[in-house]
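Novice: This is a predicted model, with the sequence first.
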Amino acid sequence: MTRIALYQARSGIDPVANAERLVDAIKLARGQGAQMLFTPEMTGLLDRDRGRAGQSIRTEEEDVTLDAARKAAAKEGLWLQLGSLALDRGDGRWVNRSFVIDPAGHIVARYDKMHLFDVDLETGERWRESAVYEAGDSPVLAEKTAVGALGMTICYDLRFAALFARLAEAGAQCISVPAAFTVPTGKAHWEVLLRARAIENGLFIVAAAQVGEHEDGRETYGHSMVCDPWGNVLLDMGDKAGVGCCDLDPALIDRARAAIPALRHRRDIPAIDD
């Protein structure tokens, strides 16, 4: 068994305060026996006011949350999947970047969000991530972590099954889905999509999420979740911020894939000609 922890955060507009809360979560996770902690999308800063956010967003080398996370992971001897940070590329564009950090504090994998959230919701919410963020262009697999081979995705990526299939075909045993889901889309689709991605690929899905009413005025859905390879929900953290733990049994991966060998049966589907 591998014990993991999820940090369900209510990140605000002050990166220093967010970093302090993250360090507390790392300590708490380790104190509860976790070998790896997963955090949500935008752990270091959640601010939809782009003018104000731009005053806080830094390069990877200068980011206070990343620095604090690496030091805390090393101090506690804990693996960390830092869900994502908004970072400055140095050319006027930002990236939404996820990290895997080992127990020595070293960054062993980076992933830039590939699918950007450009939508108009019925509630009147309008999101245009592509206005300031540059999309990533390739999947990333962290081959050796506390949960085995870990595939990395971020939030809106959840809706693109082909990305999850590629990660599973590359050997992923677990896929992380750090998120800041809106409440309407969370209620409608969050659990069903997480369970579907687990079932389709016969692996664990670990999805740490933002929750509640944030300083920038937005509201996020929460319900940080862990699904096993058969689609069972092992953990649902509801609508409260905090740290939750869950035990993963890697034997469930082989069992699920033996029962439903979909990975071996997949075929390339040609395009349909008009």
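Specialist: Cool, the structure landed.

Novice: rest of the way, CA atoms for contacts and neighbours
Specialist: Will do.

Novice: Was I right to think residue 194 contacts residue 205?
Specialist: Yes: Residue 194 is in contact with residue 205 according to CA atoms under 8 Å; the separation is 6.7 Å.

Novice: In terms of neighbours, single out the busier of those two.
Specialist: residue 205 (27 against 23; other CA atoms under 10 Å).

Novice: which ones are touching that one?
Specialist: With contact set as CA atoms under 8 Å, 6 or more residues apart in numbering, residue 205 has these partners: 174-177, 194-195, 197-198, 225-229.

Novice: Count residues in the vicinity of residue 138, would you?
Specialist: 10.

Novice: could you measure it against residue 266, distance?
Specialist: To residue 266, residue 138 is 21 Å away according to CA to CA, to the nearest Å.

Novice: same deal with residue 45?
Specialist: 39 Å.

Novice: Compare these two (neighbour count), which wins?
Specialist: Under the neighbour definition other CA under 10 Å, residue 45 and residue 266 were set side by side, and residue 45 has more, 25 against 10.

Novice: quick one: the more buried one and residue 18 touch, right?
Specialist: Yes: in this structure, residue 45 is within contact of residue 18 by CA under 8 Å, at 7.0 Å.

Novice: between the two, what contacts are shared?
Specialist: With CA under 8 Å, 6+ apart as the test, residue 45 and residue 18 both reach 11-12.

Novice: Pull up the gap between residue 150 and residue 134, please.
Specialist: Applying CA to CA, the value for residue 150 to residue 134 is 23 Å.

Novice: between the two, who's got more neighbours?
Specialist: The neighbour count for residue 150 versus residue 134, taken as other CA under 10 Å, is higher for residue 150 (27 against 19).

Novice: What strand or helix carries that one?
Specialist: strand 148-152 (DSSP states H and E).

Novice: Now do the buried residues in stretch 171-185.
Specialist: Residues of stretch 171-185 classed as buried by neighbour count (16 or more other CA atoms under 10 Å): 171-183.

Novice: what's the angle between the helix or strand that residue 162 is a member of and strand 148-152?
Specialist: If you go by DSSP H and E, residue 162 is part of helix 161-169. Calculated by axes from the mean of the first three to the mean of the last three CA atoms, to 10 degrees, helix 161-169 forms an angle of 160 degrees with strand 148-152.

Novice: Comparison target, given below:
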Amino acid sequence: MKPYLAAALQMTSVPDLDKNLAQAEELIDLATRRGAELVTLPENFSFLGDEEAKFSQAEDIRAASEKFIKTMAQRYRITLLGGGYPVPSPDNRTYNTAILVNANGEELLRYEKVHLFDVNLPDGNTYQESARVTSGTAMPEVYRSDRLGQLGISVCYDVRFPELYRQLSKAGAEVLIVPAAFTAFTGKDHWQVLLQARAIENTCYMIAPAQTGFHNARRQSHGHAMIIDPWGITLADAGDTVGMAIAEIDPSRLEQVRRQMPSLQHRVFG
């Protein structure tokens, strides 16, 4: 691959499909005007805030989300990652799904989120993702691109499980993408350090699009969409407002770090 610009978009999605897609298109347009060739949307980019409403509209959200991702990729001639968004599952729940699409609108990768966020937080918020979401059963795969490098995808809560990223790096991943809607409570302490840890231990770039702000009266996301290099250095941080983190993915930097710190070659267990 040659050096290229990647964008991690940051949104404040709400329980309004049309409004969210309009916001996403505006950000995609801005990212491509700045030269981004790989653009990534956050988890729940198309609908966020009211879980019952999302579940009741799951098929409509799925259809609109997939059409949007493919249309935007073709229109702007980019590789675009979108997700997660709900896809109805056989057990009358949904899969939290992310897809990677090329500039021809062709699906390159599909991943159904494996780790589900079932947590009672000290701030009084309870998240029970498994109530409406079916856990995926397959490891995410790596997409090999001469232009963009070897890309691995995951979703949000996955970032707490290093074994998933180790498997991706063993499969050849050079760039790891983590679309997220990290809670404000956990994000302030854990978001950046987890992204840096995954980058450092796998000597990979991390691209982490994010949600920010309030999505309804109770749900608030941390923000800070980021791009982190293989040494763990934060190249771009979107802060806590709608916008993006944009930075160069440089193969020579990847090679330099892996040469200086060849830890992937020193694994003893797994």
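Specialist: Everything's here; your move. All values reported here derive from a predicted model rather than from experimental measurement.

Novice: OK, contacts around residue 110 of structure 2?
Specialist: Residue 110 of structure 2 makes contact with 97-100, 140, according to CA under 8 Å, 6+ apart.

Novice: Shared with structure 1, which of those?
Specialist: Conservation of those in structure 1, assessed by both residues aligned by TM-score structural alignment, their matches' CA atoms under 8 Å: retained contacts are 97-100.

Novice: All the strands of the stretch 101-250 of structure 1, residue numbers only.
Specialist: Under the criterion DSSP state E, counting those that start in this stretch, strands of the stretch 101-250 of structure 1 are mapped to 107-112, 118-120, 126-128, 140-145, 148-152, 174-176, 204-207, 211-213, 219-221, 225-227, 233-236, 242-248.

Novice: Out of the ones you listed, which gets nearest to residue 258 of structure 1?
Specialist: Closest to residue 258 of structure 1 of those, according to CA to CA: strand 204-207, at 15.2 Å.

Novice: In structure 2, what range does the closest one match?
Specialist: Using TM-score structural alignment, the residues of structure 2 aligned to strand 204-207 of structure 1 are 205-208.

Novice: After superposing, tell me the mean distance of that stretch to structure 1.
Specialist: Stretch 205-208 of structure 2: mean distance to aligned residues in structure 1 after superposition is 0.4 Å, counting by mean CA distance after the TM-score superposition for structure 1.

Novice: quick revisit: could I get the contacts of residue 110 of structure 2 as TSV with neighbour count and distance to residue 130 of structure 2?
Specialist: Shown next, in TSV, are the contacts of residue 110 of structure 2 (neighbours: other CA atoms under 10 Å; distance: CA to CA, whole Å):
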residue	neighbour count	distance to residue 130 of structure 2
97	23	14
98	27	17
99	21	20
100	26	24
140	21	19
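
Novice: Was I right to think residue 12 of structure 1 contacts residue 217?
Specialist: No: Residue 12 of structure 1 lies out of contact with residue 217 (CA under 8 Å); the separation is 9.8 Å.

Novice: Among those two, which residue is more densely surrounded?
Specialist: Comparing residue 12 of structure 1 with residue 217 by other CA under 10 Å, the one with more neighbours is residue 12, at 20 against 10.

Novice: got a list of what the equivalent of that one over in structure 2 touches?
Specialist: Alignment note (TM-score structural alignment): residue 12 of structure 1 maps to residue 14 of structure 2. Residues near residue 14 of structure 2 by CA under 8 Å, 6+ apart: 20, 47-49, 215-216.

Novice: For the strand or helix carrying residue 38 of structure 2, give me every contacting residue.
Specialist: If you go by DSSP H and E, residue 38 of structure 2 is part of strand 36-40. The contact list for strand 36-40 of structure 2 (CA under 8 Å, 6+ apart) reads 4-9, 28, 31, 77-82, 148, 177, 179, 207-209, 246.

Novice: Check which residues of stretch 215-226 of structure 1 are buried.
Specialist: Buried, per 16+ other CA under 10 Å, within stretch 215-226 of structure 1: 218-226.

Novice: can you redo those as TSV with distance to residue 259 of structure 1?
Specialist: Shown next, in TSV, are these (distance: CA to CA, whole Å):
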residue	distance to residue 259 of structure 1
218	42
219	40
220	36
221	33
222	32
223	29
224	27
225	24
226	21
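
Novice: ok, so of those, who is nearest residue 58 of structure 1?
Specialist: Checking the buried residues of stretch 215-226 of structure 1 one by one against residue 58 of structure 1 (CA to CA), the nearest turns out to be residue 218, at 22.3 Å.

Novice: can you count the residues close to residue 137 of structure 1?
Specialist: When counting by other CA under 10 Å, one arrives at 11 neighbours for residue 137 of structure 1.

Novice: For it, list the residues it contacts.
Specialist: Contacts of residue 137 of structure 1 (CA under 8 Å, 6+ apart): 112, 114.

Novice: residues in contact with residue 159 of structure 1?
Specialist: Counted by CA under 8 Å, 6+ apart, residue 159 of structure 1 has contacts residue 193.

Novice: So it versus residue 197 of structure 1, what's the distance?
Specialist: Residue 159 of structure 1 is 9 Å from residue 197 of structure 1, by CA to CA.

Novice: what does residue 204 of structure 1 give?
Specialist: Residue 204 of structure 1 is 9 Å from residue 197 of structure 1, by CA to CA.

Novice: The two: who's more crowded?
Specialist: Between residue 204 of structure 1 and residue 197, counting by other CA under 10 Å, residue 204 is the more crowded of the two (32 against 24).

Novice: thought the more buried one was touching residue 173?
Specialist: Yes: using CA under 8 Å, residue 204 of structure 1 is in contact with residue 173, at 6.5 Å.

Novice: joint contacts of these two?
Specialist: With CA under 8 Å, 6+ apart, residue 204 of structure 1 and residue 173 have common neighbours residue 253.

Novice: one step back: in helices, which of the contacts of strand 36-40 of structure 2 fall?
Specialist: Of those, the ones assigned to helices by DSSP state H are 28, 31.

Novice: Spatially, which residue comes closest to residue 89 of structure 1, not counting chain neighbours?
Specialist: Excluding its sequence neighbours, the residue lying closest to residue 89 of structure 1 (CA to CA, 6 or more residues apart in numbering) is residue 59, at 6.2 Å.

Novice: That'll do, ta.
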